[in-house]
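*Asks:* Take a look and give me a structure for this.
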Amino acid sequence: MSQNSDIFKVDVAIAGGGLVGMTLGCALAKGGLKVAVVDFDTPSYQVEGDYDGRASAISYGSAQVFKGIGLWDYIEDHASPIYDVRIADGHPMRGISPLFMHYDHRDLGEEYGEAALGYIIENRQTRVALYKLAKEYETTDAGGELHQFYPVGVDTIERTSHKATLTLTDGRQIEAALAVAADGRKSKIRAEAGIKHNEWNYDQTAIVCTVEHERDHQGTAVELFLPNGPFAMLPMTDGRTNIVWSEKTKLAKEFMDLSEEDFMAELQLRFGDWLGDLKLAGPRFAYPLNLILADHYVEDRLVLAGDAAHGIHPIAGQGYNLGIRDVAALAEILVDAKRLGLDIGSHSILTEYEKWRRFDNVMLAAVCDGLLRLFSNDHASIRLARDLGLAALNKVMPAKKFFMRHAMGVIGDLPRLIRGEKL
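*Replies:* Got it, this is the predicted structure:
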């Protein structure tokens, strides 16, 4: 957007207009705050087909957040429900283990009725929906305001006891009560604020692509634990499936360099024939995999959200869901503070957000890391033990229901949006 040389004043300035940054911007605007979102990439570029090939597993709780901020109306037609999840060991040559864990949405009982466990939504479609929703907040008619600054980055942030002033790379300035770093795992804002982080490189790369197939997936998501990393098959709309194939980085490069015919032969070998013959539907993408955990989330007039605070392995499909839970918690705290006439950038208010979110984020990161180390190997004794463990858990309904509810994002101290209540 274009602005004059005067300082543009808002309640909250968000550095990073990706999925988490834009979701937070829309949530805060829904709650009546004036928000600025800054990003290097234009919306038109971010929704191009070759910008991002990933689809995200959106938990039941995250879908509640989407509904609460008005995003669901724009995205529902692109959300493929997950009714069943099957988790098992696999091997490119030996096939799939007969011992497995199976989540069935019908096992949840009357509390959730026929509700899906979650949804698979293409990241591109989520961005399209977020930009449509953001249009509603370009004026004050909808309550709050959301202003997008692009294509431009944040050059510096000057933080005092009373405000944060963002100087953009084109010289413009934004003054806010609070700055939010939602600029990803390599967050420049986090680094310049002196917030340290722990990082672990998994030496794995996620090969991501979308395939068409002969038979209907019927809303079934499958995660196979192959010797070199997990292989996820995620049900999409229009009879398609999104593949997230975690592979050793050296091998992943070799697979990416294969011809389409040879690549599909390798893919079919791992995918199996349960949906019939496969056909590649779009380009292939590759994303390096690592773990990022910030030491803390709060500094004076600054807070971290999403991958700037925590980035995890996609083994459980929870990365964006953690970011959405950050959004729900932070939006609730800031909106409530604003309604009470409090300073939304005060340290005491922001530490409540850190207390609320840090334990959940660290615990899930540790669980995903542990699962990856347990399942990304082909030791016969370990393979037998984990297969028997999956099969045993599959028979213990109370335990299985707990894990299902946890995957749905409805366990713990939940923000109002996740509970289905108004912000």
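*Asks:* From now on I want contacts and neighbour counts done on CA atoms only, so please keep to that.
*Replies:* Will do.
*Asks:* what sits against the residue lying closest to Asp41 once chain neighbours are set aside?
*Replies:* Of all residues not flanking Asp41 in the chain, Pro151 sits nearest, at 5.2 Å (Cα to Cα, 6 or more residues apart in numbering). By Cα atoms under 8 Å, 6 or more residues apart in numbering, Pro151 lies in contact with 38-42.
*Asks:* quick check, Pro151 in a strand?
*Replies:* No - assessed with DSSP: H, G, I helix; E, B strand; the rest coil, Pro151 is coil; it does not lie in a strand.
*Asks:* to compare against the first, here's another:
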Amino acid sequence: MSAPRFDVAVVGGGMVGAVLAVALSRADFSVALVEAERPAPFDDASDYDLRLSAIAPGPRRVLDNLGLWAHVEARRCCAFTGMKVWDAGGGPELFLEHTAVGLPELGHIVENALVVDAAWRALDRVELFCPARMAGLSRDADCARLALDDGRELTAALVVGAEGASSPVRAAAGIPTTGWGYGQRCTVGAVTPARHHRHIAWQRFTQTGPVAFLPLADGRCSLAWHADDALAAELAELDHDAFCARLTEASGGVLGEIERMDSRAAFPLKLLHAERYCDHRVALAGDAAHVLHPMAGQGVNLGLLDVAELVAALEAGRAVGRDAGDTRYLRRYQRARMAENLMMMGATDALKRVYGSSNPLARRLREMAVGAASNLAPIRQLMIHHAVGLSGDGPRLLR
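*Replies:* The predicted model follows:
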């Protein structure tokens, strides 16, 4: 029996991969999705997942246009209307608010698992290969062949690696990466502060990394504490009360005393960028293409923007009779996303280094930059427009 033939085979069924599979199927491409493990159905009665994202209004439109956002919004997510950023060492504060750009909110804090759940419910036009892992990739002139670890094989005009930072598709295609570790870990979990978050995202920069509180629908906050490895190891050894006391101190008591910290975990921080997003019969999306420091909360947003641009490029190719793996249109996707992703990666890397420096000149420069953004409305509006993913014209899924 011959192996099935698809327009696109997506490897990886996480947030970006599953949403991409839905988007391509809704655009009338034949799609296969390869995923090692079917995600568990989202449980509203469970506590908040440790992995959350700040979905900006622009990327949210991708989910909305695919009919996924209604499922997310009906379960649990929390809109935030403002963002306050300040330096533990003093100096001006920066407050960004939704009214500056006429938006009802700056974004929503959403559990990654909830977006995955919404996408998997919408895979009715996608052929699932799950549980299965990619065991091999070969490419001919007119197709790519995926060998799976369960012995099955499938062919497609295009294979998309959307399976994360350690992408097997990227490795099999021989696409090099550039990157480095930051020597930091991010401690995450849900915290209960004495005062309500008021639907504001709070971020205090310290020399060892920023401490961020992201608002949750039940009044708690999702913690993202970026700390140098030595401090992160020290924090991991603290008992509950000692950790809450250290967190109250590190946050400057902005929401009062931290009364409770539920389950917590920590993960290492790094920067990684693929030298190209496409190769013969292969494309990369999401963390398979780019991983950046999470202080600006843009990782998932960039992945959803990848989805919108890749679908648009494949649709443009199909309109002139090209198949989904046509290199000319894959390069159109690469051009559209690489420059913007590199700009965001450069900005977050610079922020990390400037705010992590004790050099007096670096401190003065950041005070001047924050002061300018605080006092000049046009600069503040430009920052918000870019942060929420509304910085310019976009493809169909962003309109």
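*Asks:* before we move on, back to that, what about structure 2, which of the contacts of Pro151 of structure 1 hold up?
*Replies:* Shared with structure 2 under both residues aligned by TM-score structural alignment, their matches' Cα atoms under 8 Å, the contacts from the contacts of Pro151 of structure 1 are 38-42.
*Asks:* List buried residues within these.
*Replies:* Those of the kept ones among the contacts of Pro151 of structure 1 that meet the buried threshold are 38-39, 41, by 16 or more other Cα atoms under 10 Å.
*Asks:* any idea which of these is the one closest to Ala331 of structure 1?
*Replies:* Nearest to Ala331 of structure 1 among these: Val38, at 17.9 Å, using Cα to Cα.
*Asks:* Now for the alignment partner in structure 1 of Arg380 of structure 2, how many residues are close by?
*Replies:* Under the alignment (TM-score structural alignment), Arg380 of structure 2 maps onto Lys400 of structure 1. Here the number of neighbours of Lys400 of structure 1 (other Cα atoms under 10 Å) works out to 20.
*Asks:* re earlier: among the buried ones among the kept ones among the contacts of Pro151 of structure 1, name the ones in strands.
*Replies:* Among these, the residues falling in strands (DSSP state E) are Val38.
*Asks:* Take the buried ones among the kept ones among the contacts of Pro151 of structure 1 and write them to a markdown table, including distance to Arg190 of structure 1.
*Replies:* Output for those, formatted as a markdown table (distance: Cα to Cα, whole Å):
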| residue | distance to Arg190 of structure 1 |
| --- | --- |
| Val38 | 15 |
| Asp39 | 16 |
| Asp41 | 19 |
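*Asks:* and stretch 199-209 of structure 1, which stretch of structure 2?
*Replies:* Stretch 199-209 of structure 1 corresponds to residues 179-189 in structure 2, going by TM-score structural alignment.
*Asks:* contacts for the matching stretch?
*Replies:* Stretch 179-189 of structure 2 has contacts (Cα under 8 Å, 6+ apart) with 50-51, 222-229, 232, 261-273.
*Asks:* What of stretch 72-81 of structure 2?
*Replies:* Contacting residues not belonging to stretch 72-81 of structure 2 are listed as 44, 97-98, 104-111, 114-115, 118, 199-201, 215-217 [Cα under 8 Å, 6+ apart].
*Asks:* now stretch 181-191 of structure 1
*Replies:* 14-18, 20-21, 196, 292, 302-311.
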